[in-house]
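Enquirer: after the sequence you'll find the predicted model.
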Amino acid sequence: MRAFKLLVVAVIVATLLPALGAWWLQNPLDMPPSVSVETPLEVNVPPGASARAVAQAVSQAGVRTSSVLLYAWFRLSGQSRAIKAGTYEFTPDTTPRSLLDKLVRGEQALRSLTLVEGWNIRELLQAVRSSPDLTQDLDGLSPEEVMVRIGYPERHPEGRFFPDTYRMVKHTPASTVLRQAAQAMDERLAQAWAERTPDTPLQSADEALILASIIEKETGIERDRPMVGAVFNNRLRIGMRLQTDPGVIYGLGERFDGNLRRADLLADTPYNSYTRAGLPPTPIAMPGWNSLRAAVQPAASRALYFVARGDGTSQFSATLDEHNAAVRRFQLKR
């Protein structure tokens, strides 16, 4: 009789264990109340971590499920050696099965950082340094020291990063993201320069980058950029000064209070194209792709002047008389 009872218990256990195991694998893990879709649980898996260490890391991060049970699942799954290092995030609906699937796929927590067209280096570094998703390894460095850190020691920092949205693993070093953005600008600038018009007055890709940065700051209207590019290319071709306000503003730096005065236009700096001929010595902002193209593939136009219409667009003129008439119409309302 005793042997029969033991046999019955063994049969029941053998029947229930798979069912219990299947139920456990498909039900959410016991997470802290603070964990939500908006604030997921973060788990860091260091390189070379064993399955036991990963199970302990999950438990130590806040999952209130036995690390022994998790370790057993990792081993029994046959995938314990396929777990990848990285930073992971788990929401309240995470099950033991989905947790392991994510670890095996290496589906790390991703974040994004958007670098905006027209930003200068100060604005760029402020955005990077204020990002909570990056590991800050550039704090205290000057823009020039940042360029050394990312591997561009001989380049001026202004305009050397391509404005775009960059996706990265959470806690990626800030220097890594900026290195990627600098490499992206190298690639896009090389592409634009290779596609330049044969009669361009620009002498190098660096000059194209400088002009593109001015075009970027002169207009936010995409369709106007080739025409703005035409005006500046035409002026460079005949030796006429560019006379661009954004360059003057950049040269003023932190002295600019938001109001550009006539005295500012007369105050000589290397970036004041009212007082100096040719291009400024460096870019004044980060140009986007459309501005790069406008610098090297300007519109076919003889325009030498443009004035704001008041709606974001510009009126272009080939002669000074036409320009003065446009100024009276759109600026002086005469």
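Expert: Noted; the coordinates are in hand.

Enquirer: please make it C-alpha for all contacts and neighbour counts, starting now.
Expert: Fine.

Enquirer: strands of the stretch 101-250 of the chain, start to end?
Expert: Using DSSP state E, counting those that start in this stretch, the strands of the stretch 101-250 of the chain run over 110-114, 134-135, 165-169, 172-173.

Enquirer: which one of these is the most hemmed in?
Expert: Among those, ranked by average contacts under mean count of other C-alpha atoms under 10 Å, first place goes to strand 134-135 (a mean of 19).

Enquirer: okay, now V296: neighbour count?
Expert: Neighbour count of V296, defined by other C-alpha atoms under 10 Å: 29.

Enquirer: tell me the spacing between it and P132.
Expert: 38 Å (C-alpha to C-alpha, to the nearest Å).

Enquirer: cool, and V54?
Expert: Noted for V54: a distance of 25 Å to P132, by C-alpha to C-alpha.

Enquirer: more crowded one of these two?
Expert: Remark: of V54 and P132, V54 carries more neighbours, 25 against 11, as counted by other C-alpha under 10 Å.

Enquirer: for the host helix or strand of that one, buried residues please.
Expert: According to DSSP states H and E, V54 maps onto helix 51-61. Going by neighbour count (16 or more other C-alpha atoms under 10 Å), the buried part of helix 51-61 is 51-52, 54-59.

Enquirer: want to throw these into JSON lines with distance to S67?
Expert: What follows is those, written out as JSON lines (distance: C-alpha to C-alpha, whole Å):
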{"residue": "A51", "distance to S67": "10"}
{"residue": "R52", "distance to S67": "8"}
{"residue": "V54", "distance to S67": "9"}
{"residue": "A55", "distance to S67": "5"}
{"residue": "Q56", "distance to S67": "5"}
{"residue": "A57", "distance to S67": "8"}
{"residue": "V58", "distance to S67": "7"}
{"residue": "S59", "distance to S67": "6"}
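
Enquirer: before we go on, here's another structure to hold up against the first:
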Amino acid sequence: MKKSIIRCLLCFGLLLIVAAVAGYFYLQNYASQKIQLQQDDQLITIERGTSVQRLSQQLEAEQLITNSQLLPLLLRFDPSLRAIKAGTYRLSANMTLRDLLVLLCSGKEAQFTIQFIEGTRAKDWLLTLQAAPYIHHQLTDLSLEQVAEKLGIDGHIEGWFYPDTYHYTAGTTDVAILKRAYQRMDSHLQIAWNGRATGLPYKSAYEMLIMASIIEKETGVDSERGLVSSVFYNRLGIGMKLQTDPTVYYGRSESIQGPLTRDDLREKTPYNTYVIYGLPPTPIAMPGEASLQAAAHPTPSKYLYFVADGYGGHVFTTNLDSHNRAVQEYLRVIRNR
């Protein structure tokens, strides 16, 4: 009798072992199934506090897996896959269910990028931010003054953001991105200011930032930036007006479109360098590193004038007669086109 009971217990134990092994391999096979992507660059967002049951329902609702009923059992069997972190994740081709769970536990959220171009203005940056995906907007419909207050910037925000490509995760605020850009510009400006050439006419690093923004708007040719800087340096040195068109454009009413007119050049605004002496009160755009360095290190020259050559560059001259001839040559090139 006892032997029969023992044999039954052994058989029952063996059946349990076989069932456990079969269940183990079945779950492993389940975890190894490929998830079904519905598009190439597919994302999944896991909300904070998502339960195992809610995760199961979400994966099936988003058609990533076809059978969610085994997922709680898999997670109970392998607790290392339960530590899921909230966030937005990028899925990849050939990813298995286990790969997906490992990703959700890693916290390695999808990275997004936003690019800001040299020479653009604060209003352009705000529009770029508004159009970017997965950003939490806190600056919508705010004036530039209100944006400055939100960022903790004392004064005008123009010129204070460093142009570059910035990476962010879903839910990052527009405030956080602009603060990073501000901190980088402040750092680069201080480095350029501390390493500047001697004898420059700037009273502060901010004045050098203003100059850098003007250089940025005057030329996109790296080899010319130092020469453009030298023209403005030489003009400031002899008390000559800067007479640079980009400052006039900046100070002109946004309702006015088209090229500058004689009236524009005569209108007295704080930014009209055909009327005022010295620098305008603020930067007129976001300068890049090359323009910061050009403002800090003007190329030694005696140039006082420059004009477009019609081919993407400029002609630099030392006197008005030569400048006028360069202007006429530019107009001839344009007419021939």
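Expert: Yep, it's here. Just so you know, these numbers come straight off a predicted model, no measurement behind them.

Enquirer: rewinding a little: can you check which of the strands of the stretch 101-250 of the first structure gets nearest to R188 of the first structure?
Expert: Comparison of the strands of the stretch 101-250 of the first structure against R188 of the first structure by C-alpha to C-alpha identifies strand 165-169 as nearest, at 14.8 Å.

Enquirer: what's the angle between that closest one and strand 110-114?
Expert: Counting by axes from the mean of the first three to the mean of the last three C-alpha atoms, to 10 degrees, strand 165-169 of the first structure lies at 150 degrees to strand 110-114.

Enquirer: mean per-residue distance, strand 165-169 of the first structure to the second structure?
Expert: Here the mean offset of strand 165-169 of the first structure against the second structure after fitting is 0.4 Å, by mean C-alpha distance after the TM-score superposition for the first structure.

Enquirer: mind giving me the packing neighbours of that strand?
Expert: Counting by 3 or more C-alpha pairs under 8 Å, 6 or more residues apart in numbering; DSSP states H and E, the packing neighbours recorded for strand 165-169 of the first structure are strand 110-114, helix 174-194.

Enquirer: after the longest helix seen in the second structure, which helix or strand is next?
Expert: Longest helix in the second structure, counting residues (DSSP state H): helix 2-31. Next helix or strand after helix 2-31 of the second structure toward the C-terminus (DSSP H and E): strand 43-46.

Enquirer: what's the mean distance for that following strand versus the first structure?
Expert: Its matched residues in the first structure lie on average 2.4 Å from strand 43-46 of the second structure after superposition (mean C-alpha distance after the TM-score superposition for the first structure).

Enquirer: which parts of that strand are buried?
Expert: For strand 43-46 of the second structure, the neighbour count (16+ other C-alpha under 10 Å) marks 44, 46 as buried.

Enquirer: stretch 303-323 of the second structure too?
Expert: Within stretch 303-323 of the second structure, the residues scored as buried using 16+ other C-alpha under 10 Å are 303-310, 314-317, 323.

Enquirer: ok now that stretch, how far from the chain's centre?
Expert: Computed by C-alpha atoms, centre = their mean, to the nearest Å, the chain-centroid distance of stretch 303-323 of the second structure equals 35 Å.

Enquirer: who touches it?
Expert: Contacts to stretch 303-323 of the second structure, defined as C-alpha atoms under 8 Å, 6 or more residues apart in numbering, come from residues 219, 221, 224, 227-228, 230-232, 234-235, 302, 326-327, 329-330, 333-334.

Enquirer: ok, now stretch 14-24 of the first structure?
Expert: P96.

Enquirer: can you check stretch 140-157 of the first structure too?
Expert: 121, 138, 175-176, 178-179, 282.

Enquirer: average gap between the helix or strand that comes right after the helix holding V54 of the first structure and the second structure?
Expert: Using DSSP H and E, the next helix or strand after helix 51-61 of the first structure towards the C-terminus is helix 67-77. Comparison of helix 67-77 of the first structure with the second structure after fitting gives an average deviation of 3.8 Å (mean C-alpha distance after the TM-score superposition for the first structure).

Enquirer: identify each buried residue in helix 67-77 of the first structure, please.
Expert: 67, 70-71, 73-74.
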